[in-house]
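> I would like to see how this sequence folds:
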Amino acid sequence: MIFEVLSIILLILLCSISIYTDYKKGLIYNRVLLIIGIPLIVLNFVSIFIDRPEKLTKYILLVLISIGISIFLYMFKIWAGGDFKLFSVIILGMPYSYVLKSINDLSYIFIVLLFSFSFGYIFLIGESLVHMIKEKRSAKSIVLSSLVEFKNYLKIYVCILFFNHITDTIYSALFQNQIPVWVQVGLNIGFIVLIRKLDILKYKSVMITFLLADLILGAFSFEMFSDYRVYVTWGIIIFILMTRAMVQKYNYKEIKYTELKKGMILSTVSSISLANEKKLKFCRLSDESLDSRLAQEEVEDILIFCSQNEKYNNITIVKKIPFALFLSLATLIVIIGGNYFEFESF
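Next up is the predicted model:
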């Protein structure tokens, strides 16, 4: 018990420091992860060794899955190295009893991830709304952009109805059973990727063919429009598309060139403009992903150049989401909340 208490104290300390450093500096310091993380992980492992929990195998499996998710998010540049390292320490340092606790069969460690992404999404929406209000811009372009995306969604929806009907019929004939949901989802994803790659939905003849096929096969019926859930679903989709369009529109920040720092990401437009300057060594175009973060040498090169060129007093960068902050905050909520609410264990 004492080891678990000490682990919780260290975890709260780690998250509190991470919130501060990510907010103030936009960084998660390795020395903090080492100084607090190593004792934290050791305490948790000692606690496991002493208690020898019955569900140790499940704990190990949950930890491995969590680390796998973390690696996936890092490899696909969804979060940075600092976020990856912080979450790894949280995974290995969170008391095993908390990892085994769950809400609706979802481990606390996954709840942390869910909360983190939710906080990040809310942050982006909120910040975008503030900018839109401050700049007194009309939401017309956002609405129009969302409607265009919704139109594309409906096109895919019509195709998926046809595809689902065909695959379900074939599967039922072969195996005398209904196709499993996870198989259908996997096939749908593959089908969507294929039709997007072929870029065939832009042709009216293709869409008319799919629609007629749906009507003939019975995959599509006008009775479905009498179900209110269809409209609720579409409303949610339009809302999500609108928020995404809004976030993309206000995903940039203009700063003075003197504020440029290592790790920042230039907007594509700014990077093109700078790359075209012959006197500047910087020649890398930004794709606005984590791969485009500026190195210290690049920052110094740009600072020297901008100091000699007045037209570059301001530079546009991609806004940084303080993900480590949200990750730490989510962990604090789960750890502290877990002491007040009893949930089932796996």
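
> When you work out contacts or count neighbours from here on, use the C-alpha atoms and nothing else.
Fine.

> Would you mind pulling up the elements that the helix or strand hosting Leu6 packs against?
Per DSSP states H and E, Leu6 falls inside helix 2-24. Contacts defined by 3 or more C-alpha pairs under 8 Å, 6 or more residues apart in numbering; DSSP states H and E place helix 2-24 against helix 30-51, helix 81-93, helix 323-338.

> can I assume Ile255 sits in a helix?
No. Ile255 sits outside any helix when classified using DSSP: H, G, I helix; E, B strand; the rest coil, being strand.

> Could you list the residues in contact with stretch 221-240?
Applying C-alpha atoms under 8 Å, 6 or more residues apart in numbering, the external contacts of stretch 221-240 come out as Ser146, Leu147, Phe150, Leu215.

> any idea how far the third one lies from Asn164?
Going back to what we said before, that points to Phe150. In this structure, Phe150 and Asn164 are separated by 20 Å, where distance is defined by C-alpha to C-alpha, to the nearest Å.

> Adding mean neighbour count and distance to Ala139, write the helices and strands packed on helix 2-24 out as TSV.
As requested, the helices and strands packed on helix 2-24 are exported to TSV (neighbours: other C-alpha atoms under 10 Å; distance: least, C-alpha to C-alpha, whole Å):
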stretch	mean neighbour count	distance to Ala139
helix 30-51	16	42
helix 81-93	21	33
helix 323-338	21	27
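
> ok, which pair from the contacts of stretch 221-240 is furthest apart?
Farthest-apart pair in these is Ser146 and Leu215; separation 27.3 Å (C-alpha to C-alpha).

> for comparison, sequence B:
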Amino acid sequence: MMLVFIFGILIIGTYTDLKYGIIPNKLIFPCILVGIVCKIFSSISINLLSDIILASVISLILFYLKIWAGGDCKLYLAIILLMPNFIIESTFYGISYIVWIPILAFLIGYFYIIGDSFYQKIKQHKKNNNLHIKARNDFIRYIKYYVVIIFINYCVNNLSKYLNIQLNTWMYLLISLGLIYLFIKIGILEEKFFILFVIMMDIYIGIINLNSLFNLKQLLIWMTIIFSSLLKHFNNDYNYEEIVIEQLKPGMILSTTSSYIFFNDKLSKYKRISDETLRSRLTESDITQIKEVSSKRDYIKTITIMKKIPFALFISLSVIVVILKGVFI
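Got it, this is the predicted structure:
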């Protein structure tokens, strides 16, 4: 019965997301409440509770990092709470099925974007410019992170041994990511002297050598990174849609180029530069300000926005895969 209920939510949520670009709260909040009540009155083990908490934390992190929207976050939380306990307790490679839902959703979304980009290329006969330069820059950035991370891991590992502190893999990962984030914020990774110093230290310590750099595994990793970068920038070329300004709706995201037009216009009250993420979603006030400028400038009648990605559909498909695997496999 609960599975039928879940399928109904997925169908309605996907429909509203595709048609209106939103997943209504009046659909999700009652489902979350029902899920909480069901879990309270069911037999909950420590492992099951920890899986639900982990999945909820992942969902909230993805929302606060603006990787997915609030509607997607709430839909996933509702599914987590409504999912039967035996499916939540099932694991694949030691990871709960409900944690696999966003992983599969992003994977499905990635292949959707690739397929749509190739379709648009065939349809538009558009030439992709400077893909190799963009991929090269991404690879240089990866090398910077790589040499710094392995140096950090070496230092943390030796410091923990010296202080007789036991750190697991997750702690090493969190410390490394935290320090990298700090270095990015203060801009030290852009300093050539710092990167050169770290590389020389890695070579002196012996972390980097010819065998570690030019083995089959490392070469495959580098090829994968370059190929992924090429695909990313190829997809970005087809990630835009031109519409008339009257079609603008709240939640849409302007391209960076379009936002600059209004930012630099003296008559415009819209003074935001779009970073083309969910942080730059338009509000009713933003749209009013854009339309005011358009009414005074004859040459501003169309605008470029980011194409809407139907992420509720990807979540729904990944939930169906998880349920089918949990029930029949």
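
> re the thing from before, distance between the helix holding Leu6 of the first structure and the chain's centre?
With C-alpha atoms, centre = their mean, to the nearest Å as the basis, helix 2-24 of the first structure stands 23 Å off its chain's centre.

> Just the buried positions in that helix, please.
The neighbour-count check on helix 2-24 of the first structure (16 or more other C-alpha atoms under 10 Å) flags 3-4, 6-8, 10-12, 14-15, 17-23 as buried.

> Kindly report the same for stretch 155-169 of the second structure.
Residues Val156 are the ones in stretch 155-169 of the second structure that count as buried (16+ other C-alpha under 10 Å).

> Endpoint to endpoint, that stretch covers what distance?
The separation between the terminal residues of stretch 155-169 of the second structure, taken as C-alpha to C-alpha, is 15 Å.

> How about residues contacting that stretch?
Outside stretch 155-169 of the second structure, the residues that touch it by C-alpha under 8 Å, 6+ apart are Tyr172.

> Kindly report the same for stretch 63-81 of the second structure.
Under the criterion C-alpha under 8 Å, 6+ apart, residues 6, 13, 22-25, 28-29, 31-32, 35-36, 39, 52, 55-56, 59-60, 62, 98, 277-279, 311-312, 315 lie in contact with stretch 63-81 of the second structure.

> SS state for the residue sitting nearest the centre point of the second structure?
The geometric centre of the second structure, computed from its C-alpha atoms, lies nearest to Ile67 (C-alpha atoms, centre = their mean), at 3.9 Å. In three-state terms, and counting by three-state DSSP, Ile67 of the second structure is coil.

> Which residue of the first structure sits opposite it in the alignment?
Following TM-score structural alignment, the counterpart assigned to Ile67 of the second structure within the first structure is Ile78.

> Check Leu210 of the second structure too.
Taking TM-score structural alignment as the criterion, the aligned counterpart of Leu210 of the second structure in the first structure is Phe222.

> so how far is Lys256 of the first structure from that match?
57 Å.

> who's more crowded, the two?
Neighbours of Phe222 of the first structure and Lys256, each counted by other C-alpha atoms under 10 Å, are more numerous for Lys256; the result is 12 against 7.

> If you drop the residues flanking it in sequence, what lies closest to that one?
What sits nearest to Lys256 of the first structure in space, not counting adjacent residues and going by C-alpha to C-alpha, 6 or more residues apart in numbering, is Asn314, at 4.4 Å.

> got the contact list for the one you found?
Applying C-alpha under 8 Å, 6+ apart, we find Asn314 of the first structure in contact with Glu254, Ile255, Lys256, Tyr257.

> Aligned to it, what sits in the second structure?
Counting by TM-score structural alignment, which is the criterion used here, Asn314 of the first structure corresponds to Thr302 in the second structure.

> Distance check, its match against Ser295 of the second structure.
As for Thr302 of the second structure, its distance to Ser295 of the second structure is 12 Å (criterion: C-alpha to C-alpha).

> Phe63 of the second structure now?
Relative to Ser295 of the second structure, Phe63 of the second structure is positioned 35 Å away (C-alpha to C-alpha).

> Those two: which has the busier surroundings?
Remark: of Phe63 of the second structure and Ser295, Phe63 carries more neighbours, 18 against 12, as counted by other C-alpha under 10 Å.

> in the stretch 101-250 of the first structure, which spans are strands?
Counting by DSSP state E, counting those that start in this stretch, the stretch 101-250 of the first structure forms strands over residues 102-103, 106-107, given from the N-terminal end onward.

> So Leu124 of the first structure sits against Val247, correct?
Yes. With contact defined as C-alpha atoms under 8 Å, Leu124 of the first structure counts as touching Val247 (6.1 Å).

> on that earlier part again, what angle do helix 81-93 and the helix holding Leu6 of the first structure make with each other?
In terms of direction (axes from the mean of the first three to the mean of the last three C-alpha atoms, to 10 degrees), helix 2-24 of the first structure departs from helix 81-93 by 170 degrees.

> quick one: helix 2-24 of the first structure to helix 323-338, angle?
Angular relation of helix 2-24 of the first structure and helix 323-338 on a 0 to 180 degree scale: 150 degrees, by the same axes, to 10 degrees.
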